[in-house]
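Asker: return atomic coordinates for the entry below.
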Amino acid sequence: MPESYTQPGTSPSLFIRAAQRSDGESLGALTRDAWSPLHSVQPRPTPPYEPFFDERHEPSQYLVAETDGRVVGFVRLVPATSLACNRHVRQIQGLEVAEAARGRGVARALLRAAYDASRSQGATRITLRVLGHNTPARALYEAEGFAVEGLLPGEFLLEGEYVDDVLMGRSLIDS
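Answerer: Okay, the predicted model is just below:
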């Protein structure tokens, strides 16, 4: 992925860049602090904490948002599958913003940087999955041009409630 991105209309102190292995501790702390059943199907993290980066989650898959030198968010961007016939599609597999930075355009800037990174990798489509009850995220994705392309009803049992898994996607051509 390119080293850094600037997004028009965002705070001048917001900087989006490629992740580095040294970001692992900050990103792990952000994920633990931001954990919520609104967006996570995993149990709440408890010590001892696993490393943020591992053989399946490499720094090259992440873009990091910084404000005033502090990590405030990330997006994970990967090929949708390993199939050659699907190489034109990228998938967002994680988008998190620190509570204190929400409502300031960080998630939108990360999404737009993900579009740019995807295009630079030759992608023409981007997809994601979001929990059906995550209304704020779904509204953001819809405002960014994503459309619901599939629904897995009651796919997850979270805190005693069945929650849908919503598949969304959008074109990266002419946008």
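Asker: alpha carbons only for contacts and neighbour counts from here, please
Answerer: OK.
Asker: and the closest residue to Gly73 other than its chain neighbours, what does it touch?
Answerer: Spatial nearest neighbour of Gly73, chain neighbours left out: Val97 (4.1 Å); criterion: Cα to Cα, 6 or more residues apart in numbering. Under the criterion of Cα atoms under 8 Å, 6 or more residues apart in numbering, the contact list for Val97 reads Leu30, Ala34, Val72, Gly73, Phe74, Val106, Ala107.
Asker: and the top helix by length along the chain, how far out from the chain middle?
Answerer: For the chain, the longest helix by residue count, based on DSSP state H, is helix 106-120. Chain-centre distance of helix 106-120: 9 Å, with Cα atoms, centre = their mean, to the nearest Å.
Asker: so after that helix, what's the next helix or strand?
Answerer: strand 125-131 (DSSP states H and E).
Asker: and this one, please, so the two structures can be compared:
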Amino acid sequence: MPEPSIRVAVAGDEEALALLDRATWSTLHAVSPPPQGPFFDERHVPGDYLVAEADGRVVGYIRIARPTPLASNAHVLQIQGLAVADEARGQGLGRALIRAAAEEARSRGARRLTLRVLGHNAPARALYESEGFAVEGVQPEEFLLDGAYVDDVLMGRTL
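Answerer: The predicted structure is shown next:
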């Protein structure tokens, strides 16, 4: 696979992103039912997404958005989704998307970048830790997924 480029999403990416979202959905990282319907909506706008593209195809994305609408929290952005196509895994694309998100967050004036990750998602947790995120809290057994209770791990880093 050629070196991917990372850019801000545009409305024309919707179909490719929706397909990627459906193809990568798993209870390893998702707490809501499998995605259906439009990818973009009033809460999920193209400008919140960075898209990784290789050979003219979308192979990954990361979503960064404000965790709350409060002015007192405007200095914080949150990673609210990350997906990498199966054929693009193991090539550093997730890491590249996280680094691009940190740069984008800085350019938007953020001082902190946070995220939530499921406790049983060891590969994602290790990746986030290797990129400077630290566990800042754990909500034990916050979700019931596939018959098992799963912790919600809150992580963050200073930009």
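Asker: give me the TM-score for this pair.
Answerer: The TM-score (TM-score structural alignment, normalised by the length of the second structure) is 0.96; 159 aligned residues with a Cα RMSD of 1.2 Å.
Asker: residues contacting the longest helix of the first structure, please?
Answerer: 1-2, 5-7, 10, 14, 16, 63-65, 72-75, 77, 90, 95-97, 124, 126, 140, 144, 172.
Asker: what residue in the second structure is paired with Asp165 of the first structure?
Answerer: With TM-score structural alignment defining the correspondence, Asp165 of the first structure maps onto Asp152 in the second structure.
Asker: same question but for Ser118 of the first structure, I mixed them up
Answerer: With TM-score structural alignment as the criterion, Ser118 of the first structure pairs with Ala105.
Asker: how deep is that match tucked in, by neighbour count?
Answerer: For Ala105 of the second structure, the count of nearby residues is 22 (other Cα atoms under 10 Å).
Asker: picking up where we left off before, map the residue nearest to Gly73 of the first structure onto the second structure.
Answerer: Aligned partner of Val97 of the first structure by TM-score structural alignment: Val84.
Asker: residue in the first structure matching Arg7 of the second structure?
Answerer: Taking TM-score structural alignment, Arg7 of the second structure has Arg17 as its aligned residue in the first structure.
Asker: how about the contacts made by the nearest residue to its match once chain neighbours are set aside?
Answerer: Nearest non-adjacent residue to Arg17 of the first structure, counting by Cα to Cα, 6+ apart: Ser4, 4.0 Å away. For Ser4 of the first structure, the contact set (Cα under 8 Å, 6+ apart) comprises Phe15, Ile16, Arg17, Ala18.
Asker: the residue nearest the centre of the first structure: which element?
Answerer: Residue closest to the average C-alpha location in the first structure (Cα atoms, centre = their mean): Leu95, at 2.4 Å. Assigned by DSSP H and E, Leu95 of the first structure falls within strand 89-97.
Asker: what mean distance separates that strand from the matching residues in the second structure?
Answerer: Here the mean offset of strand 89-97 of the first structure against the second structure after fitting is 0.5 Å, by mean Cα distance after the TM-score superposition for the first structure.
Asker: the first structure: helices as residue ranges?
Answerer: Counting by DSSP H, the helices of the first structure are 24-34, 106-120, 135-143.
Asker: mean per-residue distance, the shortest one versus the second structure.
Answerer: With both structures laid over each other, helix 135-143 of the first structure and its partner residues in the second structure are 0.3 Å apart on average (mean Cα distance after the TM-score superposition for the first structure).
Asker: if we can go back for a sec, what sits closest to the residue nearest to the centre of the first structure if chain neighbours are left out?
Answerer: When the adjacent residues along the chain are set aside, Leu95 of the first structure lies closest to Val75, with 4.3 Å between them (Cα to Cα, 6+ apart).
Asker: same question, Arg63 of the second structure
Answerer: Distance criterion Cα to Cα, 6+ apart; nearest residue to Arg63 of the second structure, sequence neighbours excluded, is Tyr49 at 4.4 Å.
Asker: that neighbour: neighbour count?
Answerer: For Tyr49 of the second structure, the tally of surrounding residues (other Cα under 10 Å) stands at 24.
Asker: which ones are touching it?
Answerer: Tyr49 of the second structure makes contact with Val8, Ala9, Tyr61, Ile62, Arg63, Ile64, according to Cα under 8 Å, 6+ apart.
Asker: quick one: which of those residues sit in strands?
Answerer: Val8, Tyr61, Ile62, Arg63, Ile64 (DSSP state E).
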